[in-house]
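**Student:** quick one, structure for this:
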Amino acid sequence: MRVSGGLVYRVDPHATSGRTVSGMNDGYTVGTVAELAGVSVRTLHYYDQVGLAKPSSRNAAGYRLYTDADLVVLRRVVFYRELGLDLGDIADILANPDVTDEDHLRRQRELIEQRISRCHAMLTVIDQELAARAAGIALTPQQRRDVFGGDRLLEHVDDARREWGDTPEFVQRQQRTARYTEQDWMRLRTELATINQELAAAMARGLPATDPIAMDLAERLRQHTHHWFHDCDYETHRGLAEHYRVNRRSGRNYDDMAPGLSQYVHDAIIANCQRANPPDIDRMRNGSASQMRPPGAAGTGVSGQVSRLADGQQI
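**Tutor:** Okay, the predicted model is just below:
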């Protein structure tokens, strides 16, 4: 917007043209004001017709000119219009004799702050939609709120995409979840929450992580990831257990359910992997399985992120 204050633009040396000379002004022509204000001549004529901003002077040739005082009024009209007020509201504001110049400026500043806030909110919505699309979550914003209970899901999606976006597991996860409906997400979220609650209950009962009940629950966790997100063999699941143990956010999410639960889940998964495939696990521990991914490899990290994405308690 180019109109400001008393509009002290020095753009032409000829006073008779309706422009300024050395600080003295005989007025501004409609064309000049349209250029400086960033509005059309037609708009200025309309503001004149409805009485919002009228040129109050004339030059020797009889052309109507805007004075500095007229430009102050026009500036207010243009500002308020730019901020979304309709012309009727603007007319009411300008007609109030008790409103000072400072009042207008304060009101305009408040309106600008409100617009900035709305723009930030719009940016947030756009970022959330981009994150959801990148994660393969084909739900409406309202459905995502219904399923995941807020926006924290998308924060974890961004983390996972930045860290593991090039891995086969992440690609497979995107391909699968892109087809999921709201009912699918509700089902998998409920399923995982149930498993985690049963793990917390087993720990509360004093069952060791090596108990068959705890190991069976760990196996259900593995099968859940394998079914809903991506292939999850015992090697990958063992890495997921390490993720729960060493990743502060994942561990905290489990421990928020029950103090010590992250370590318990880790131990139950390790015990289940040993039960299912002890020779491979022993070789991994001895560092002799050079063809196998080590704990914390790319696929492992995705598993940890995916588990947090699906679990309502952990997001």
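**Student:** switch to C-alpha atoms for all contacts and neighbour counts from now on
**Tutor:** Will do.
**Student:** quick one: stretch 174-181 to chain centroid distance?
**Tutor:** Here the centre of stretch 174-181 is set off from its chain's centre by 21 Å, with Cα atoms, centre = their mean, to the nearest Å.
**Student:** just stretch 111-129 next, same as before
**Tutor:** Centre-to-centre, stretch 111-129 and its host chain are 10 Å apart (Cα atoms, centre = their mean).
**Student:** ditto for stretch 65-75
**Tutor:** How far stretch 65-75 lies from its chain's middle: 42 Å, per Cα atoms, centre = their mean.
**Student:** now do stretch 190-199
**Tutor:** What separates the centre of stretch 190-199 from the centre of its chain is 29 Å, taken as Cα atoms, centre = their mean.
**Student:** buried sites along that stretch?
**Tutor:** Residues Thr190, Glu191, Leu192, Ala193, Ile195, Asn196, Leu199 are the ones in stretch 190-199 that count as buried (16 or more other Cα atoms under 10 Å).
**Student:** helices and strands around the strand or helix carrying Thr32, which ones?
**Tutor:** For Thr32, the host element (DSSP states H and E) is helix 30-37. Packing partners of helix 30-37 (3 or more Cα pairs under 8 Å, 6 or more residues apart in numbering; DSSP states H and E): helix 41-49.
**Student:** can you name the next helix or strand after the strand or helix carrying Cys119?
**Tutor:** Per DSSP H and E, Cys119 falls inside helix 101-135. The helix or strand immediately downstream of helix 101-135 is helix 141-148, counting by DSSP H and E.
**Student:** can you state the direction angle for that following helix and helix 101-135?
**Tutor:** Using axes from the mean of the first three to the mean of the last three Cα atoms, to 10 degrees, the direction of helix 141-148 lies 60 degrees away from that of helix 101-135.
**Student:** could you give the separation of whichever helix or strand comes after helix 141-148 from the chain centroid?
**Tutor:** Moving toward the C-terminus from helix 141-148, the next helix or strand (DSSP H and E) is helix 152-164. Helix 152-164 sits 12 Å away from the centroid of its parent chain (Cα atoms, centre = their mean).
**Student:** to compare against the first, here's the next sequence to fold:
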Amino acid sequence: MADPRIDDGLTVGAVAELLGVTVRTLHHWDEIGLASPSERTPAGYRIYTDADLGRLERIVAYRDAGLGLDAVREVLDDATTDIGTTLRAQRAQLADRIEELRRLDEQLERLTDAHERGILLSPEEQTESFGPAWDADDAAGARAAWGGTLQWAQFAERSASRTKAEWQALAADMAALQQALGDALDAGVEPGSDDAGALAERHREIFSHFFPLSREMQVCLGRMFASDPGFAAHYDGIRPGLASWFARIIEESARAHGIDPDQAVWR
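**Tutor:** Alright, predicted model coming up:
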């Protein structure tokens, strides 16, 4: 229970309970001269009068409205202060903060969705961006396969801020690369040649828009393109034999950069 009323005043404990603040807060306000008790007992204990309590109630009201203690002091003590102007300024700051929090909430929502969905485009937008052969369910499959990896997290973080136009530009770059790969295979470009190395490096640069792709990781990808039935069918559908040829040019490019493809691991 709070301390009882003493004569014509209240003890600090009783005031703290009445106002819903802590005794420490009241002591602090006393120390900075914002709200000091008018009386003390012979033993030195603080005693708040009704007038003191009225000031404290105003302090709590303005503090709860978001004003800092300096602003509260001005409102209470400076006769030239227009309280309405001060409160309107506080509301304007609050509106800015609300807008900032709204934007933050939108960013968090997109980031959450990106971790769960991968690509933040509707199935119709994905088809429009990636072509009629694209299956929007592939993104769900990718999350099931790689959702716990660092690369999926990096992919999601970049996806969260990527626009439809940027997805379309990436899809166009990848389509152009695949066409160039098919043309190079038709032209008899040999793995290990400068032209083949340039194509492998072009692939690594484009793919690195999704997550950082080391040359060792690229070797692992190339092998997956050749061995996975779905990927192999995709590349061999562009040109027969393209999947295995693509894997070979990636391996030779890695070798040219001092990496033994046979020792390559995902790192």
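**Student:** overlay the chains and give the TM-score.
**Tutor:** Overlay of the two chains. TM-score (TM-score structural alignment, normalised by the length of structure 2): 0.54; 156 aligned residues with a Cα RMSD of 2.3 Å.
**Student:** and Thr225 of structure 1, how far from Leu94 of structure 1?
**Tutor:** Distance, Thr225 of structure 1 to Leu94 of structure 1, by Cα to Cα, to the nearest Å: 64 Å.
**Student:** again but with Arg75 of structure 1, I slipped
**Tutor:** Distance of Arg75 of structure 1 to Leu94 of structure 1, computed by Cα to Cα: 11 Å.
**Student:** repeat that for Leu44 of structure 1.
**Tutor:** Leu44 of structure 1 is 17 Å from Leu94 of structure 1, by Cα to Cα.
**Student:** settle it for me: which of those two has more neighbours?
**Tutor:** More neighbours surround Leu44 than the other of Leu44 of structure 1 and Leu94, with 20 against 16 (other Cα atoms under 10 Å).
**Student:** just checking, that one touches Thr32?
**Tutor:** No. Leu44 of structure 1 is beyond contact range of Thr32, at 11.0 Å (criterion: Cα atoms under 8 Å).
**Student:** mind listing the shared neighbours of the two?
**Tutor:** Common neighbours of Leu44 of structure 1 and Thr32, using Cα atoms under 8 Å, 6 or more residues apart in numbering, do not exist here.
**Student:** the equivalent of Leu221 of structure 1 over in structure 2: neighbouring residues, count only.
**Tutor:** Under the alignment (TM-score structural alignment), Leu221 of structure 1 pairs with His203 in structure 2. Per other Cα under 10 Å, the neighbour tally for His203 of structure 2 reads 19.
**Student:** what about His203 of structure 2, which SS state?
**Tutor:** Under DSSP: H, G, I helix; E, B strand; the rest coil, the three-state class of His203 of structure 2 is helix.
**Student:** and the residue lying closest to it once chain neighbours are set aside, what is it in contact with?
**Tutor:** Residue nearest to His203 of structure 2 in three dimensions, not counting chain neighbours: Leu177, with 7.1 Å by Cα to Cα, 6 or more residues apart in numbering. Neighbour list for Leu177 of structure 2: Leu199, Arg202, His203 [criterion: Cα under 8 Å, 6+ apart].
**Student:** cutoff 10 Å now
**Tutor:** Applying Cα atoms under 10 Å, 6 or more residues apart in numbering to Leu177 of structure 2 gives the contacts Ala171, Asp183, Leu199, Ala200, Arg202, His203, Ile206.
**Student:** and the first one, what element?
**Tutor:** By that I understand Ala171 of structure 2. Using DSSP H and E, Ala171 of structure 2 sits in helix 164-186.
**Student:** that helix vs structure 1, mean deviation?
**Tutor:** Aligned to structure 1 and superposed, helix 164-186 of structure 2 gives a mean residue distance of 0.7 Å (mean Cα distance after the TM-score superposition for structure 1).
**Student:** how many neighbours does Thr85 of structure 2 have?
**Tutor:** Thr85 of structure 2 has 10 neighbouring residues, counting by other Cα under 10 Å.
**Student:** what residue in structure 1 is paired with it?
**Tutor:** Structural alignment (TM-score structural alignment) places Thr85 of structure 2 against a gap in structure 1.
**Student:** Ala95 of structure 2 belongs to a strand?
**Tutor:** No. According to three-state DSSP, the state of Ala95 of structure 2 is helix, so it is not within a strand.
**Student:** could you give the number of residues near it?
**Tutor:** Applying other Cα under 10 Å, I find that Ala95 of structure 2 has 12 neighbouring residues.
**Student:** now swap in Val265 of structure 2 and tell me
**Tutor:** Other residues lying near Val265 of structure 2 total 12 when counted by other Cα under 10 Å.
**Student:** which residues does it contact?
**Tutor:** Going by Cα under 10 Å, 6+ apart, Val265 of structure 2 touches Arg215, Glu216, Met217, Gln218, Val219, Cys220.
**Student:** looking at this, it is in a helix?
**Tutor:** No. Per three-state DSSP, Val265 of structure 2 lies outside any helix segment and is coil.
**Student:** buried residues in the helix holding Cys119 of structure 1?
**Tutor:** His104, Gln108, Leu111, Ile112, Gln128, Glu129, Ala131, Ala132, Ala134, Ala135.
**Student:** what sits against the fourth one?
**Tutor:** When you say that, I think you mean Ile112 of structure 1. Phe79, Tyr80, Glu82, Leu83, Arg106, Arg118.
**Student:** do the same with the fifth one
**Tutor:** Under the criterion of Cα under 10 Å, 6+ apart, the contact list for Gln128 of structure 1 reads Met122, Ala134, Pro141, Asp151, Leu153, Leu154, Glu155, Val157, Asp158.
**Student:** for the residues you listed, which two are the farthest from each other?
**Tutor:** Met122 and Val157 (19.4 Å; Cα to Cα).
**Student:** sorry, back to before: quick one: the helix holding Ala171 of structure 2 to helix 123-130, angle?
**Tutor:** Put simply, helix 164-186 of structure 2 runs at 40 degrees to helix 123-130, going by the same axes, to 10 degrees.
**Student:** which bit of structure 1 covers helix 164-186 of structure 2?
**Tutor:** Using TM-score structural alignment, helix 164-186 of structure 2 corresponds to residues 182-204 of structure 1.
**Student:** stretch 17-28 of structure 2 now?
**Tutor:** Stretch 17-28 of structure 2 maps onto no residues of structure 1, going by TM-score structural alignment.
**Student:** likewise stretch 216-230 of structure 2?
**Tutor:** Taking TM-score structural alignment, stretch 216-230 of structure 2 hits residues 235-249 over in structure 1.
**Student:** ditto for stretch 50-70 of structure 2
**Tutor:** Stretch 50-70 of structure 2 corresponds to no residues in structure 1, going by TM-score structural alignment.
**Student:** please point out which parts of that stretch sit buried.
**Tutor:** Quick answer for stretch 50-70 of structure 2 (16+ other Cα under 10 Å): Asp52, Leu53, Arg55, Leu56, Ile59, Val60, Tyr62, Gly66, Leu67, Leu69.
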